[in-house]
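Asks: Just the structure for this:
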Amino acid sequence: MKVARLTLSDRASAGIYEDRSGPEIERVFGEAQAGAVEWLRIVMPDERAEIEALLKRLADEDGCDLVLTTGGTGPSARDVTPEATRAVLERELPGFGEIMRVQSFPKVPTAILSRSTAGTRGRTLIVNLPGNPKAIGECLPLLIPAIMECLRHLHGEG
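Replies: Next comes the predicted model:
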C-alpha cells in the first residue's frame, strides 16, 4: 500500500517548529495496518494551489492508495486544506469529518470548528485529519476500518 502523509503548515514547513502530526499519523496507522506500507512524507505551507496540485499528482501520477493530510482545517484565513481537497475530489465522503467532530467534541468543544472532509479521486482516498497529534491519536483509529473498506471498493474488491 502506498500512503502519502501531508503536513500542511506554514510554520512547520518553515522550520519554526517540528512536525509532530505527520509522524503520529504513521505511528497510529502503522499500529492498525498489518500489511506493508510505503510512506511518502511531505511538509508544505498552506498554499491552496500548491496543495491542489500535489493532491492531483499523488492520486493521478504517483498512484497513492491513500493520502492523509494534517493541518489547515480550522477557520483561519490560511486554513485552506478542505477547499484544496474538495477542488480535486470526484466524490466527497463527509462522514469522515463528521465522525471526527463527534469524537472530539466531548473532549474539546471547539472541535466543531474543524472543517475536515474526505473523498476519492480515481482509486485514491484522501482524508483530512486534525493538525493536533493528540487529536490524530483519538480520531484516526476510528477511521481505519472505513478507510480499509473504501480502499477495497476503490480497487474493485468490494
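
Asks: can we go C-alpha only for contacts and neighbour counts from here?
Replies: Fine.

Asks: Kindly list the longest helix within the protein.
Replies: helix 133-154 (DSSP state H).

Asks: helices or strands next to that helix in the packing?
Replies: helix 21-32, helix 95-104, strand 124-129 (3 or more Cα pairs under 8 Å, 6 or more residues apart in numbering; DSSP states H and E).

Asks: hmm, who's touching the first one?
Replies: Which is helix 21-32. For helix 21-32, the surrounding residues in contact (Cα atoms under 8 Å, 6 or more residues apart in numbering) are 5-7, 37, 41, 68, 70, 131-133, 136-137, 140-141, 144.

Asks: Give me the distance from stretch 16-26 to the chain's centre.
Replies: 13 Å (Cα atoms, centre = their mean, to the nearest Å).

Asks: typed the wrong thing, it's stretch 141-155
Replies: How far stretch 141-155 lies from its chain's middle: 13 Å, per Cα atoms, centre = their mean.

Asks: repeat for stretch 150-158
Replies: Worked out by Cα atoms, centre = their mean, stretch 150-158 lies 19 Å from the chain centre.

Asks: please give me the structure for this one as well, since I'd like to look at both together:
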Amino acid sequence: MQVNNDIKIGIITVSDRASAGVYEDLSGKAIIHTLNEYLISDWTEVYEVIPDEQEVIEQTIIDMVDQQNCCLVVTTGGTGPAKRDVTPEATEAVCDRMMPGFGELMRAESLKYVPTAILSRQTAGLRGGSLIINLPGKPKSIRECLDAVFPAVPYCIDLMNGPYLECNEDVIQPFRPKKK
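Replies: Next up, the predicted model:
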C-alpha cells in the first residue's frame, strides 16, 4: 500500500456544447460531487471540458495520466451510438489493457432504470498505473453507475501500486481483501 498525500483524479467532460459554452457542465460537476462524498482522502481534481473529438479525448487522457499523474480518470459523455460519440474508442486507443467488467456492470445497473441502457458503450481500461472509466453523460446516471463500480476502484488502484484511496464507508463500501 502506497500512502500518498498527492492524489490526483482526472475528470473529463466530453461534450461539444458544454465545451463551446452553450450550456453548463453539470456532468463533470456531478462526478466531482460524488467523489467528494466517497473519498475521505485528500485529492486534487484535474478537470477538463472538451469537444467530442477522438484525438482531443486521447490527448487529454494521455496528459492526465502521463503528465499530471492521475491515478484515476473518469470521463462523462460520448458513450452512446451517435456518430460523434467516440469516448470508448479514444479510451481503447490509449489503454494498455481493457477492463470490460466495469462497462458490463454499469449497463446492468442502468437497465434497472431505463431500457435504453443497452445503447451505452461505457468501458474502462488501464494506462500505466492509472484506471480510466467512461461514464454516461446524465448526472443521475453518473451516480447510479459510480455507486455500482466504485467499490472495486480503490482495490484496483492498490493493485497497480497507486495511492491509497480512503473512503467514507457510510457512503460507499470499498472492497479490499482481508489481511491475513
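
Asks: TM-score of the superposition?
Replies: Here the superposed chains carry a TM-score of 0.96, computed using TM-score structural alignment, normalised by the length of the first structure; 158 aligned residues with a Cα RMSD of 1.3 Å.

Asks: Now mean neighbour count and distance to Leu54 of the first structure too, for the helices and strands packed on helix 133-154 of the first structure, in JSON lines please.
Replies: Shown next, in JSON lines, are these (neighbours: other Cα atoms under 10 Å; distance: least, Cα to Cα, whole Å):
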{"stretch": "helix 21-32", "mean neighbour count": "17", "distance to Leu54 of the first structure": "16"}
{"stretch": "helix 95-104", "mean neighbour count": "18", "distance to Leu54 of the first structure": "21"}
{"stretch": "strand 124-129", "mean neighbour count": "27", "distance to Leu54 of the first structure": "12"}
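
Asks: Report the secondary structure element holding the equivalent of Leu126 of the second structure over in the first structure.
Replies: Superposed on the first structure with TM-score structural alignment, Leu126 of the second structure falls opposite Thr120. Assigned by DSSP states H and E, Thr120 of the first structure falls within strand 118-121.

Asks: That strand vs the second structure, average distance?
Replies: Once fitted to the second structure, strand 118-121 of the first structure is off its aligned match by 0.5 Å on average (mean Cα distance after the TM-score superposition for the first structure).

Asks: That strand packs against which elements?
Replies: Taking 3+ Cα pairs under 8 Å, 6+ apart as the contact cut, strand 118-121 of the first structure packs with helix 81-88, strand 91-92, helix 95-104, strand 124-129.

Asks: Please tabulate the ones you listed in CSV and include distance to Leu55 of the first structure as additional columns.
Replies: Formatted as CSV, those follow (distance: least, Cα to Cα, whole Å):
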stretch, distance to Leu55 of the first structure
helix 81-88, 7
strand 91-92, 14
helix 95-104, 18
strand 124-129, 8
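
Asks: Looking at those, which is nearest to Met148 of the first structure?
Replies: Comparison of those against Met148 of the first structure by Cα to Cα identifies strand 124-129 as nearest, at 9.8 Å.

Asks: Between helix 133-154 and the closest one, find me the angle.
Replies: For strand 124-129 of the first structure against helix 133-154, the angle by axes from the mean of the first three to the mean of the last three Cα atoms, to 10 degrees is 160 degrees.

Asks: Where does stretch 18-37 of the first structure end up in the second structure?
Replies: Using TM-score structural alignment, stretch 18-37 of the first structure lines up with residues 24-43 of the second structure.

Asks: Now for the most centrally placed residue in the second structure: which residues touch it?
Replies: Nearest to the mean C-alpha position of the second structure, by Cα atoms, centre = their mean, lies Val74 at 2.1 Å. Applying Cα under 8 Å, 6+ apart to Val74 of the second structure gives the contacts Ile9, Gly10, Ile11, Ile12, Ile31, Ile132, Ile133, Asn134, Leu135.

Asks: Which residue, other than its chain neighbours, is closest to the aligned residue in the first structure for the last one?
Replies: Pairing criterion TM-score structural alignment: the partner of Leu135 of the second structure within the first structure is identified as Leu129. Nearest residue to Leu129 of the first structure in three dimensions, chain neighbours excluded: Thr70, at 4.8 Å (Cα to Cα, 6 or more residues apart in numbering).
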